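1. 3D, please:
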Amino acid sequence: MSKVEFERNSKASTQRASGRIQAALLGAVALTAVAAVSGNVIVHPAAAQTSQTAAPAQMVPSFADVVERVKPAVVSVRVKGENTQTSDRQSGGSNFNLPDFDLPEDHPFQEFFKRFRGQGDRNDEGSRPGQPGPRRGMAQGSGFFISADGYLVTNNHVIDKSSDVEVLMDDGRTLSAKVVGTDPKTDLALLKVEEGGPFKFVELAPEAPRVGDWVLAVGNPFGLGGTVTAGIVSARARDIGAGPYDDFLQIDAPVNRGNSGGPAFNQRGQVVGVNTAIASPSGGNVGIAFAIPSETVQNIVTQLKEKGTVERGFLGVQIQSLSKDIASSVGLEKSEGAIVSRLEGDSPAAKAGVKTGDIILSVNGKPVNDARDLSRTVAALNAGSTANLQVWRDGKRQDIAVTIGKMSERSASSTTQQGSGTEMGSLGLRLAPGSTAGGTKGVAVIGVEPGSTASDKGFKTGDVIADVAGQAVETPADVRKALDDSRKGGKKNVLFRVESKDGARFIAVPVPTA
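-> The predicted structure is shown next:
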């Protein structure tokens, strides 16, 4: 290669390298400039100077001020008892188990697992961990102070069947606590710490949060203590089948075992709920947690503090929610309210004139959405107070004043019937008089054809038909006549009131053709 050619190629190579460097620098500037416009928190100064039109950086919201204010009021609740088995309710609750790993004794993680399994060098009886023998159980959960004089709230399932309760404070102190009162039906418990105060405490929120509001969960997941997580309110008024008065907030702040009884805060540092349960196939957080709303907590805690127990209002009725078919059959446009399927003898409702088949639409002017809503509303009323019920009866609204009674534990009797009887092929039922099939009033269901209308509507062998279209029935002929009368009256559906070992219920059945 000649000297001229070499110099020409060398110059071209240098120009290409220079061009690549310039392009790379321009690309870097453009990239950081875009980052500045997009609002990222960290922006290189050179990029900000390159673009005079870049929007100012936006800071992500911080919860540090709220956490600093409320965290001292949150405690870890530790419970000791013989063979303590605190339910975790698929929950943020109490007992926790870390997986077993086959690690060498000198492995650095051995101390970690021993610590968070609650194992020291020795257990309560002095035997070494892993040795068989009697030993007291240990459960852990969370709680929070609601007053400077030592009252604190947790879940009932955290301290249930406990013989010894202590709380681990945020400042490291361990203090003894006594149980003031519990309410298993809402899974709440009130404790009292007598010594070591005054205590930092938090307030219950006076109003419910909205779906989409921020919430902070503070608690003791897996025994770690003082852990803070954040999320939003995902839904309200959740019924998860945990108790008769379910009305949970659903939140997506990470909640795990050990968080049970801990608070969920709004951005003002007020408690909007008590973390109680999670929905999880694995037992760990999947973003679906449930908290008892502060309104419920306030009501229960006040009663536990004043009386040590919880009293609930009582009507003395069995009720069920309205289906569209039931609403249509009685002339209501909406399937809202609760229908009275059975009255207890000498109950407050019976004394006031409530009848089987009445649909309770409101209580003291508050609309009733369904049966569970009515149960919660009545339970919150004081025994001896007067409540105004608006009911739907015979196609019109009617007001009834009821003196609320005091709830007590009650059980329903069961009835079963057997034998052969009258076929009602159009519905798929085999019926017999109750007097010949167990000695009860009404008409006994002694057979249900699979795939029939009756089967689809939920009839079961052993049910007793008490009345049809509001008329008491005692024989299969009475049932047939009631159906015929409904068909002649132009009705498309007719109501059966059915009793079983699980209670009474209404079933709307299509009127069969002649």
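
2. When you work out contacts or count neighbours from here on, use the C-alpha atoms and nothing else.
-> OK.

3. residue contacts, Asn9?
-> Shown in contact with Asn9 (CA atoms under 8 Å, 6 or more residues apart in numbering): no residues.

4. That one should be in a helix, yeah?
-> Yes - counting by DSSP: H, G, I helix; E, B strand; the rest coil, one finds Asn9 located in a helix.

5. Roughly how far does it sit from Ala17?
-> Separation of Asn9 from Ala17 (CA to CA, to the nearest Å): 12 Å.

6. Grab the nearest non-local neighbour of Arg78.
-> Nearest non-adjacent residue to Arg78, counting by CA to CA, 6 or more residues apart in numbering: Gln140, 4.6 Å away.

7. Which helix or strand contains the one you found?
-> strand 136-145 (DSSP states H and E).

8. for that strand, packing partners?
-> strand 74-82, strand 151-154, helix 156-159, strand 214-219 (3 or more CA pairs under 8 Å, 6 or more residues apart in numbering; DSSP states H and E).

9. want to throw the ones you listed into TSV with mean neighbour count?
-> Converted to TSV, the helices and strands packed on strand 136-145 look like this (neighbours: other CA atoms under 10 Å):
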stretch	mean neighbour count
strand 74-82	25
strand 151-154	26
helix 156-159	28
strand 214-219	27
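
10. Ok, which of these comes nearest Gly316?
-> helix 156-159 (26.9 Å; CA to CA).

11. Please work out which residues outside stretch 211-226 touch it.
-> 71, 74-76, 92, 96-97, 116, 140-143, 170, 227-236, 251, 253-260, 262-267, 275.

12. What is the top strand by length along the chain packed up against?
-> Secondary structure of the chain per DSSP state E: the longest strand is strand 227-238. Packing partners of strand 227-238 (3+ CA pairs under 8 Å, 6+ apart): strand 214-219, strand 248-251.

13. Please give the structure of this sequence too, so both can be compared:
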Amino acid sequence: MLMPWLRVVLLVCVMSSAGMAVAGELPQFTEMVKQNSPAVVNISTKQSISPQKILPDELRSPETDELFDELMKRFFERDGSGGQPFDFDSDSRGSGFIYSQDGYIVTNHHVVKDANAITIKLSDGRELAAQLVGSDARTDIALLKVAATGLPVLRMGKSETLEVGEWVLAIGSPFGFDHSATAGIVSAKGRSLPDDNYVPFIQTDVAINPGNSGGPLFNLAGEVVGINSQIYSRSGGFMGVSFAIPMDIAHGVIEQLKNKGVVSRGWIGVYVQDISADLAESFNMAKPEGALVAQVVLTGPAARVLNQGDVILSFAGKPIANAAALPPVVGSIPIGEAVAVEVLREGKRETLTLTVREQVPQTPKSVETALEQQPAPMIGTLGMQVVNTEAGVMVEAVMGEPARSTGIAKGDIIAQLDGKPLTSAAEFKTIAAALEAGKTVAVLVQRDNSARFLAMKIEANARE
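-> So this is what the prediction gives:
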């Protein structure tokens, strides 16, 4: 039988061994930081800032000092002689990394936007003036060039192989502190941010702060798998949610900027939306998936191929999980290439062929109604009153359910009901009268020059 003190010693030994085993599984970043830091740069820019940019009319002092506010407003306004407002230079900082030995450097578009002068600080202390080769606002990527050769470079990796939970490392210059290293894990992939549905961001919990923008995100192999771009924050600092541009997206953009200074990307001319559980039910789908075509540009490549209400399930052999997944896939296809598109149309899977064209600025077809027209009889059904207009069947008033809970508003144009195109208010009422109680149907609504499908639950007596 063991003595009590011996039991304690053995227990301590066992716990220490377990702790060492766990510690041994944690990654060691020291060598990776040593090898890659020389190719990470600090970027500083100078911008000419006008008073309108730094002191908008709605600016107020923290102490709510009305006299101070009025003095500041007068100070920055034009004087009575017609002189120009006072301008001054503002400094901003960011990060970047050396892409090639001959001086190409990658950073974020927003780091160098509107810059009058760009300076690159290398790890050896040298400061070099940089020229902007090209910049792409949509992916937030910019390419710079410095007059230097024999520079250290980083190895590019594939973001597609990243897995949620995998360790990643960032090196950058948060708050101007050069070559700061922070580590964490991949929290999610394919994130679509509210103001950007083109880049499927990598979400991490790596500490990213102002100044980290444009710096590299590494995998454990020391390869660049992303470009740190944005943070989610209510304080202005790190809150555990950071976003990086996937290198699989960035690589093609960088090469285009390097070769021609601008980015040309594929386009098919559709506006898509996500499919909710209710919309999936209305389209008789087993689960919500794919990108729902809400509108087709009449002059676009898809005009004679895709229809409103089609659900794109795969594009060029790549599955489309949601609406956010489609734009980067389309954008990566070479212009002029014909690809296979798998769609769900009226409950049946079909494979169509579509030729990708170069993206050009487009505005959705206008759905503005004619304001001056002869009064038309209103027809009430489904909790709303509709009327014929030159633009189509317009909602004149929302009076009850199910229109109210569906999100239909006065002025909306109802283009389709339950998959059937509408040409008149009378036709709308006829289709509504045939809908079964308890069924969920799709309603195609045009509003503010755009179109969107809404899911409407048909209740008993809703067609009165």
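
14. And the TM-score between these chains?
-> Comparison of the two superposed chains (TM-score structural alignment, normalised by the length of the second structure) gives a TM-score of 0.83, and 420 aligned residues with a CA RMSD of 2.8 Å.

15. circling back to that earlier point, give me the stretch of the second structure that the longest strand of the first structure matches.
-> Mapped onto the second structure using TM-score structural alignment, strand 227-238 of the first structure covers residues 180-191.

16. wait, what's in contact with the residue nearest the centre of the second structure?
-> Centroid check for the second structure by CA atoms, centre = their mean gives Asp196 as the closest residue, at 2.5 Å. Going by CA under 8 Å, 6+ apart, Asp196 of the second structure touches Arg138.

17. returning to that earlier point: and the strand holding Gln140 of the first structure, how far from the second structure on average?
-> Taken over the aligned residues, the distance from strand 136-145 of the first structure to the second structure averages 0.5 Å (mean CA distance after the TM-score superposition for the first structure).

18. how many other residues sit next to Asp278 of the second structure?
-> 19 (other CA atoms under 10 Å).

19. can you check Gly96 of the second structure too?
-> That count, for Gly96 of the second structure with other CA under 10 Å as the rule, works out to 31.

20. Identify the residue of the first structure aligned to it.
-> Checking with TM-score structural alignment, Gly96 of the second structure has Gly143 as its match.

21. Touching, Ala148 of the first structure and Glu195? I think so.
-> No - taking contacts as CA atoms under 8 Å, Ala148 of the first structure lies outside contact range of Glu195: 11.2 Å.

22. I'd like to know how far the counterpart of Asn259 of the second structure in the first structure sits from Leu190 of the first structure.
-> With TM-score structural alignment as the criterion, Asn259 of the second structure lines up with Glu306 in the first structure. In this view, Glu306 of the first structure and Leu190 of the first structure are 11 Å apart by CA to CA.

23. Neighbour count: the two, which is higher?
-> Under the criterion of other CA under 10 Å, the comparison of Glu306 of the first structure against Leu190 puts Leu190 first, with 26 against 11.

24. and the match of Asn259 of the second structure, helix, strand or coil?
-> helix.

25. List the buried residues in the strand holding Gln140 of the first structure.
-> Neighbour counts over strand 136-145 of the first structure (16 or more other CA atoms under 10 Å) mark Gly137, Met138, Ala139, Gln140, Gly141, Ser142, Gly143, Phe144, Phe145 as buried.

26. Over to stretch 448-459 of the first structure?
-> Buried residues in stretch 448-459 of the first structure (16+ other CA under 10 Å): Val448, Glu449, Thr453, Ala454, Ser455, Phe459.

27. And the last one? What does it align with in the second structure?
-> Spelled out, that is Phe459 of the first structure. By TM-score structural alignment, Phe459 of the first structure lines up with Ile408.

28. Please enumerate the helices of the stretch 351-464 of the second structure.
-> 403-406, 425-433 (DSSP state H, counting those that start in this stretch).

29. ok, back up a step: minimum distance to Ala47 of the first structure: which of the helices and strands packed on strand 136-145 of the first structure has it?
-> strand 214-219 (33.6 Å).

30. how far off strand 227-238 does the closest one point, in degrees?
-> Strand 214-219 of the first structure runs at 120 degrees relative to strand 227-238, counting by axes from the mean of the first three to the mean of the last three CA atoms, to 10 degrees.

31. Strand 214-219 of the first structure vs the second structure, average distance?
-> Averaged out, strand 214-219 of the first structure is 0.9 Å away (mean CA distance after the TM-score superposition for the first structure).

32. can you give me how far that strand is from the chain middle?
-> The chain centre lies 16 Å from the centre of strand 214-219 of the first structure; the measure is CA atoms, centre = their mean, to the nearest Å.
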